[in-house]
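Asks: Predicted model, plus sequence, below.
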Amino acid sequence: MTNPPGLLISAPSSGTGKTTVMLGLLRALAEDGLTVQPFKSGPDYIDPAFHRAAAGRASFNLDSWAMGAPLLGAIAAQAKGADIVVAEGSMGLFDGVAKPGEQGHGSSAETALRMGWPVVLVLDVGGQAQSAAATALGFRMYNPDLPFAGVILNRCASPRHERLTRLGMERAGLPVLGVLPRRGDLTLPERHLGLIQAVEHPDLESAIAGYAAFLRAHVDLEAIKRAASSGPMGPSSAALPRPPAQRIALARDAAFSFTYPHLLEGWRAAGAEIVPFSPLADEAPARDADLVWLPGGYPELHAATLAAADRFLTGLRNHAETRPVHGECGGYMALGEGLIDKDGTRHRMAGLLGLVTSYEKRKFNLGYRRAELLADMPGFSAGTALRGHEFHYSSIVEQPDVPLARVFDAEGAEGPQTGSRRGHVTGTFFHLIAEASA
């Protein structure tokens, strides 16, 4: 048995328009009556929410560095019942870490190879014509084993520009699946961690409908459908992550939204109950919850509102007296003593950890993380190795509590951001993806 046929949308680098192509393609195929399953290659919270809005079906991350084969297969099996799979790559097609993890380097090319999905390469051809074919041919030949569907030429300036660029592709023997004229109104709003969140887009439905119409007018959808293929079906959902508690109060709003979909799917599949609440709306976590989980997000943009959220903070503190609370990245920051915003104003947070963080003193922290737990945290015992990802600009000003873990980057270098623990409260700057052996 095989998965539905699929494709992976990638590019030579970030900023070439692949997300616009992805969203337009998802919606156009859905408008044609197909059930479309989206995926995202690599660690990303924001894109899957846009995928879901475009396809009407939950999107999941696939990560060949952080996930073992059973978990990759279980996530791929979420495509059951779909007619076609469309996955979006991250960064450039072959970009990954220098040293492989248990599985690989984490590139989009690895994802395509594992899943048997041919690559559609989105090329920004601005400022070049026949030379674009040399770039595309290099990507095609870099790994001859990688299935390759063809190219979509983006930001084409004129019919003459298109004709010259097509000539180069024909000479290189590369199928052209579409040519997108240059348009300045097809970009999604961004902020410091990339795109704004889907829930914050002022008119997301209209934007996606516009992308679909644009793709339909300039891309050969039938050729794209014919190019799709896939590999063997993965194992059952039994390989998905197990829940850290039975009844989980999960913070979910514009300040706390970064939770990997495969984690939530695994928790629900194992029978856990997830009870969402909004700290920004000053909602307290459910009183009968076994665990409060604060995911990452943008607390630095809402620090004053969170500091004034008395019901939320009181409920959180009451829960922490007897039961576990865990925070990731932005959630970790909210559990600390204080958060300094971009203007240098310090806001009082929950005070359940001694952590003080600053968005005024910004430092870019990005990359995979391997954590060896020094103590228990919800769902995992001391000594467990976890794999995750870190992506934030905030700096630690104070961290007086006992470390939660030894944390290493993808090349094995140990870092200072160890997470914290105090009583029933734990927190990390890295976002959990999977147990290292999963």
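Replies: Great, that's in hand.
Asks: C-alpha only now, for contacts and for neighbours.
Replies: Fine.
Asks: what's the first-to-last distance across stretch 150-164?
Replies: With C-alpha to C-alpha, to the nearest Å as the measure, stretch 150-164 spans 17 Å from end to end.
Asks: alright, now check it against this:
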Amino acid sequence: MPAGLVISAPASGVGKTTLTLALARAWRNHGLNVQCFKSGPDYIDPAFHAAATGRASVNVDSWAMDHATIGHLVSRGADADVVLAEGSMGLFDGVAARGVSGTGATADIAELLGWPVVLVIDPSGQAQTAAAIAAGLRDYSPGVRLAGVVLNRVASSRHEDLVRRALHDAGIAVFGALPRHAEISLPKRHLGLVQAEEQAEIGKLIEEAARFVAEHVEIDAVLQSAASWSPQPAANGLNVTPPGQRIALARDAAFSFVYPHMLEAWRAAGAEITTFSPLADEAPDASADVCWLPGGYPELHAGRIAANARFHSGLRAFAETRPVHGECGGYMVLGAGLTDADGVRHDMTGLLGLETSFAKRRMHLGYRLAALAEPMPGHRAGARLRGHEFHYSTILAQPDTPLAVVHDATGAVIAETGSRRGNTTGTFFHLIAEDR
């Protein structure tokens, strides 16, 4: 029977991902089968989980997914020895309005699955106050159980002793304390961590993190704090309709942000996926019946994408007779032009009239609920889609037929409606699920 545990923290940026990867690899090195999940809409971390465990990781999201979908996804951990769910942001951080089964907070997943929480606490600039924060998180909701804490970035043995004493007095277990260690710092860029597939040394970095954490953390005690968990077979699978029978999927360093559970659901429904690289000047498979351009970092490769004539002509020819859809970065590439951070405009494929600028940076972040006014691949007009938007690009022009009426998690209508022109559609949000 697997044991389940949630890794969370009071806030972002304190070391959740590093601890999750280190524990997963350390336990794997001891012969255990480890399954990871990511709570929330972050589409980058699952690839790191897979690198650490050798098993595919997926997102579970209480705002976008119902209980049946979450149950179906976590049931893949039934044959594991230990299952780790890495949280997003702080433990109770979600949106103000409840979604399908919660607010998107990590605490929702911990309560739903009955898994205790290990908190990563960074006590930089404080001492006993760290214990007050941990105690507040422990007592905030009776449905969430705290197993203990791991201290990260402690400044000295004296600093560690002060924090440990305060946590002991508060009745909170301390599994270990990590001094600062630059060698296990994961590189970042504007949308989060640099992707796992872009880091040639990721295996060595995870191995060093596992060694370092095993040296400073009682990993056996952490494992013993996990809750025995008997996954229940889900009555229903994922409520996802493939966009086509044979899908040409753009896949390279500029087009990589797609939720793993979506690809799995397409394949489970009988769809075939072929990949092509716009950066390598490849066109979509001519035998496919739909083309899908996911998000990624086209703004970092805009000049190269603009110069790749075979990609442009092949995609335009494809769109004359078959549907093409783009999400976020893919949507931007389907537009007429993209202005990079230096203010240089690059011609994109021109299948839509969208003009975007990365020079005028403004963060767009949050859950999205879209009611389709027009059909898009895999979804009829009138369908209600749940997704998440995260980018820094500004819309300069969005002249085509709006694809949807899009609301944020508070119910406010937003300007990023997506677009449709002929067989081409695009959205700024990344699709997570369709309302049942």
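Replies: That came in fine, so what should we check first? What you see is a predicted model; the values in this text were computed from it and never measured.
Asks: check contacts around the residue lying closest to residue 357 of structure 2 once chain neighbours are set aside.
Replies: Nearest residue to residue 357 of structure 2, sequence neighbours excluded (C-alpha to C-alpha, 6 or more residues apart in numbering): residue 339, at 4.4 Å. Residue 339 of structure 2 sits next to 299, 345, 346, 356, 357, 358, 359 when contact means C-alpha atoms under 8 Å, 6 or more residues apart in numbering.
Asks: For these, give me JSON lines that also has distance to residue 197 of structure 2.
Replies: Shown next, in JSON lines, are the contacts of residue 339 of structure 2 (distance: C-alpha to C-alpha, whole Å):
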{"residue": "299", "distance to residue 197 of structure 2": "18"}
{"residue": "345", "distance to residue 197 of structure 2": "28"}
{"residue": "346", "distance to residue 197 of structure 2": "26"}
{"residue": "356", "distance to residue 197 of structure 2": "27"}
{"residue": "357", "distance to residue 197 of structure 2": "26"}
{"residue": "358", "distance to residue 197 of structure 2": "24"}
{"residue": "359", "distance to residue 197 of structure 2": "27"}
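Asks: Can you list the neighbours in contact with stretch 70-78 of structure 2?
Replies: Contacts of stretch 70-78 of structure 2 (C-alpha under 8 Å, 6+ apart): 1-2, 35, 37, 58, 60-62, 83, 230-238, 261.
Asks: what about residue 391 of structure 2, neighbour count?
Replies: Other residues lying near residue 391 of structure 2 total 21 when counted by other C-alpha atoms under 10 Å.
Asks: Likewise for residue 187 of structure 2?
Replies: Residues near residue 187 of structure 2, counting by other C-alpha under 10 Å, number 11.
Asks: same question, residue 229 of structure 1
Replies: Applying other C-alpha under 10 Å, we find 20 other residues in the vicinity of residue 229 of structure 1.
Asks: still on that earlier bit, which one of the contacts of residue 339 of structure 2 sits closest to residue 317 of structure 2?
Replies: Using C-alpha to C-alpha, residue 346 is the member of the contacts of residue 339 of structure 2 that lies nearest residue 317 of structure 2, at 20.5 Å.
Asks: Find me the equivalent region of the strand or helix carrying that closest one in structure 1.
Replies: Element membership of residue 346 of structure 2, judged by DSSP states H and E, is strand 345-347. Using TM-score structural alignment, the residues of structure 1 aligned to strand 345-347 of structure 2 are 346-348.
Asks: what's the mean deviation for the matching stretch versus structure 2?
Replies: Once the two models are superposed, stretch 346-348 of structure 1 sits on average 0.7 Å from its counterpart in structure 2 (mean C-alpha distance after the TM-score superposition for structure 1).
Asks: How about residues contacting that stretch?
Replies: Contacts of stretch 346-348 of structure 1 (C-alpha under 8 Å, 6+ apart): 303, 304, 307, 337, 338, 339, 340, 341.
Asks: re the thing from before, which members of the contacts of residue 339 of structure 2 are positioned in strands?
Replies: Among these, the members found in strands (DSSP state E) are 345, 346, 356, 357.
Asks: can you redo those as TSV with neighbour count and distance to residue 390 of structure 2?
Replies: Formatted as TSV, these follow (neighbours: other C-alpha atoms under 10 Å; distance: C-alpha to C-alpha, whole Å):
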residue	neighbour count	distance to residue 390 of structure 2
345	19	22
346	19	22
356	24	14
357	24	15
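Asks: would CSV of those with distance to residue 330 of structure 2 be doable?
Replies: Supplementary listing: those in CSV, determined by distance: C-alpha to C-alpha, whole Å:
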residue, distance to residue 330 of structure 2
345, 17
346, 15
356, 12
357, 14
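Asks: ChimeraX command to pick out the buried ones of the contacts of stretch 70-78 of structure 2?
Replies: Here is the ChimeraX command that selects the buried residues among those (16 or more other C-alpha atoms under 10 Å):
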select :2,35,37,58,60,61,62,83,231,234,238,261
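Asks: Tell me which of the contacts of stretch 70-78 of structure 2 fall in strands.
Replies: Residues of these located in strands (DSSP E): 35, 37, 58, 60, 83.
Asks: coming back round to it: scan the contacts of stretch 346-348 of structure 1 and report the most crowded one.
Replies: residue 339 leads the contacts of stretch 346-348 of structure 1 on contacts (other C-alpha under 10 Å) with 30 neighbours.
Asks: In terms of helices and strands, where is that residue?
Replies: Assigned by DSSP H and E, residue 339 of structure 1 falls in strand 338-340.
Asks: ok, average deviation of that strand from structure 2?
Replies: Comparison of strand 338-340 of structure 1 with structure 2 after fitting gives an average deviation of 0.5 Å (mean C-alpha distance after the TM-score superposition for structure 1).
Asks: Look up the closest residue to the counterpart of residue 179 of structure 1 in structure 2, ignoring the ones flanking it.
Replies: By TM-score structural alignment, residue 179 of structure 1 lines up with residue 177 in structure 2. Once flanking residues are discounted, residue 177 of structure 2 sits nearest to residue 151: 4.4 Å by C-alpha to C-alpha, 6+ apart.
Asks: wait, what's in contact with the one you found?
Replies: 120, 121, 122, 123, 174, 176, 177, 178.
Asks: Please check those residues and keep the buried ones.
Replies: Neighbour-count burial (16+ other C-alpha under 10 Å) applied to these gives 120, 121, 122, 123, 174, 176, 177, 178.
Asks: In strands, which of those residues fall?
Replies: Members of those lying in strands (criterion: DSSP E): 120, 121, 174, 176, 177, 178.
Asks: counterpart of the first one in structure 1?
Replies: For residue 120 of structure 2, the aligned position in structure 1 is occupied by residue 122, per TM-score structural alignment.
Asks: Report the separation between that match and residue 402 of structure 1.
Replies: According to C-alpha to C-alpha, residue 122 of structure 1 and residue 402 of structure 1 sit 47 Å apart.
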